[in-house]
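Student: Give the three-dimensional model of this entry:
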Amino acid sequence: MREVAVIGGSRYFGKRLIDRLMAAGDRVTVINRGSSAPPAGAIHLIADRNDENSLENALGSRTFDVVIDQVCYTPRQAEIARRVFAGRTRRYVMTSTVEVYEYEDSAALVREDAVDPRTVAVDLELPWGDPEFLDAHYGEGKRQAEAVFTADPAFPYVAVRVAHVLGGADDFTGRLDHYTDRIRTGEAIAVPAVNHPATYIHVEEIADFLAWTAGADFTGPVNAASHGVLTTEELCEAVAVHVPEGKTVFQSVEVGEASPFSFARSYGMDNARATQLGFAFGEARQWLPQAVAETLGKDN
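Tutor: Predicted coordinates:
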């Protein structure tokens, strides 16, 4: 039986991840601030991961085979986690994001080495505690968090760079609802003048991937994305199936005003590393109709 800790994991693919770990026979410890209880059978530790003493006190003498950090957004959080879990775990898996590639303007699918966290400058003095600043610098926060973990060669970390996630009735983002509302009313959908495709992953698939990563032995960054890219037009076509009375209208606008899942630059990730390591991804175009049906609460 493995000892696995999950920091966060109270919603969306985090919940599914915990279910998979427990189904596999792992003893799972969920660490959060107490806002939500974990599934029955999981150990629950209440701590503020932003407070080093709080985290240390909650953990006591516990050690883990794997820690999966679902809610590390800043280098400050990474610094605390690295200090607290050094010597406590044989493997530390951080959920990162495709947004770390926000400055990599390439039409080709981007590989992990496009952003080497060993070369990323870390600035702990930036206002990471300001929600507006953090929201506006989401990719930078994740980049710098990765840099903190990789700065210690003895710390066995993995950064799972997650593609845009779709699917599930519990998708809390409202991004597909944005398209549903506009298609239903015929209101224009704002997109950049040159609208690039992106890679995506189904909510069940990313839970599978994280559970698989927990049991693997590789380290460093790894891209997690289904095969194939999807365009905004393809997403809208899948939504429009469920809004037959609607009309899809696109309008070119400035980048800052664009709709979700429309991009002025490419957000396509190369998943070759994970594939070579042994994970079998699905095809985005195959699961897209079901993902949209799930989120919109439709039968497909």
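
Student: Only C-alpha atoms from now on, for both contacts and neighbour counts.
Tutor: Noted.

Student: Walking through the chain, point out its helices one by one.
Tutor: With DSSP state H, the ranges of helices along the chain come out as 13-23, 52-59, 75-85, 131-136, 138-150, 175-185, 203-214, 232-240, 272-277, 284-296.

Student: winner for burial among those?
Tutor: helix 138-150 (a mean of 24; mean count of other CA atoms under 10 Å).

Student: Can you name every helix or strand that that one contacts?
Tutor: helix 75-85, strand 92-97, strand 157-162 (3 or more CA pairs under 8 Å, 6 or more residues apart in numbering; DSSP states H and E).

Student: Distance check, the residue most central in space within the chain against residue 63.
Tutor: Against the mean C-alpha coordinate of the chain, by CA atoms, centre = their mean, the closest residue is residue 162 at 4.3 Å. Counting by CA to CA, to the nearest Å, the gap from residue 162 to residue 63 is 27 Å.

Student: Second chain to compare with the first, below:
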Amino acid sequence: MKKVLVLGGSRYFGREVVERLRDRGLDVTVLNRGSTPAPSGVAHLIADRDDEAALKAALGSRSFDVVLDQVCYTPVQAAIARRVLRAGRYVMTSTIEVYDQVRAETPMTEALISRSTPDFGLPWHDEDFLEAHYGEGKRQAETVFAVGDTPFASVRVAHVLGGDDFTGRLRHYVERLDAGDAVAIHAEPRPSTFVHAREIAAFLAWAVIADFTGPVNAGSRGELSVVDIARAISGEPRFRTVERDASPFSFDRYAVLDTSRAAGLGFSFSTSTDWLSEAVEAARKA
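Tutor: Okay, here's the model as predicted:
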């Protein structure tokens, strides 16, 4: 039986990934800070991954066939994980935001991002700095793992909608548009790639049992702009044009993922319009 360690996996689509792996008959262990209990049938270790000594103590002599790292945001966290964890393969949940410096007019392929030199001296522990440098933190974390000896894959996840979304980003639109208020958008909002929480959970569970390495983009087919999302909420959405501080999912650059590598590896994504109305209703009821 394949032994899998999931770092994080306590909320949103991460918990569903854990349940899917368990239901496939894998021997699953979750490691997090203990704020939420693990699903039934899943082993639970409690430690702060930023505390290297505590992480070592919690893991003891355990080794795993695969590690799925849901909560790696910085090169410092990646370096600690490389030193402490023993695994046959390492899968990191990354983000579409690694392409935040790319300016393209065609869907973005994985090859557009080269390795980013890790800078361990930056204040990665500062929450404001980390939020402002989210994409860079993920790029550097990917590099730390990629240059190691353990086979490594990174899943660059599109913007996630639907399910038990704690971020409140889609609810931001539902609440304002349902009330007849305008939402703030760029003068010419550009499209991006989105994925339903249920589908990205399925993809990550599939990625754990696969054997590919390297980066892979993950998102539903069919690009969406903020205007498309607003129209799925209200037949006559109201907008307010701004130069700064636009609402979530309003982008001033083309930010669409090319998911042909995932398709070539054998995973078939849905089309975003298949589930967008469902995600809107879930946000409306939240």
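
Student: hmm, back to that, please name the residues that touch the residue mapped onto the residue nearest to the centre of structure 1 from structure 2.
Tutor: Aligning on TM-score structural alignment places residue 162 of structure 1 opposite residue 157 in structure 2. Going by CA atoms under 8 Å, 6 or more residues apart in numbering, residue 157 of structure 2 touches 93-96, 195, 200, 217-219.

Student: which among these gets closest to residue 22 of structure 2?
Tutor: Within the contacts of residue 157 of structure 2, the smallest distance to residue 22 of structure 2 is 16.3 Å, found for residue 200 (CA to CA).

Student: sorry, back to before: nearest spatial neighbour of the residue nearest to the centre of structure 1, skipping sequence neighbours?
Tutor: Closest residue in space to residue 162 of structure 1, ignoring its immediate chain neighbours: residue 97 at 4.5 Å, by CA to CA, 6 or more residues apart in numbering.

Student: Might one say that that neighbour is in contact with residue 145?
Tutor: No: Residue 97 of structure 1 lies out of contact with residue 145 (CA atoms under 8 Å); the separation is 11.2 Å.

Student: Tell me if I'm right that residue 95 of structure 1 and residue 67 touch.
Tutor: No: Residue 95 of structure 1 lies out of contact with residue 67 (CA under 8 Å); the separation is 10.8 Å.

Student: which one of these two has more residues nearby?
Tutor: residue 67 (25 against 19; other CA atoms under 10 Å).

Student: The more buried one maps to what in structure 2?
Tutor: In structure 2, residue 67 of structure 1 lands on residue 67 (TM-score structural alignment).

Student: List the contacts of that match.
Tutor: Here residue 67 of structure 2 is in contact with 4-7, 87, 89-91, 208 (CA under 8 Å, 6+ apart).

Student: Equivalent analysis for residue 18 of structure 2, please.
Tutor: Contact analysis of residue 18 of structure 2 by CA under 8 Å, 6+ apart lists 6, 9, 28, 30, 39, 205.

Student: Quick check: the first one vs residue 249 of structure 2, distance?
Tutor: Computed with CA to CA, the distance linking residue 6 of structure 2 and residue 249 of structure 2 is 28 Å.

Student: how far away is residue 67 of structure 2 from residue 85 of structure 2?
Tutor: 8 Å.

Student: And stretch 124-144 of structure 2, end to end?
Tutor: Terminal-residue distance, stretch 124-144 of structure 2 (CA to CA): 15 Å.

Student: okay, now the spatially closest residue to residue 62 of structure 2 that is not a sequence neighbour: neighbour count?
Tutor: Nearest residue to residue 62 of structure 2 in three dimensions, chain neighbours excluded: residue 86, at 7.4 Å (CA to CA, 6+ apart). Residues lying near residue 86 of structure 2 (other CA under 10 Å) number 18.
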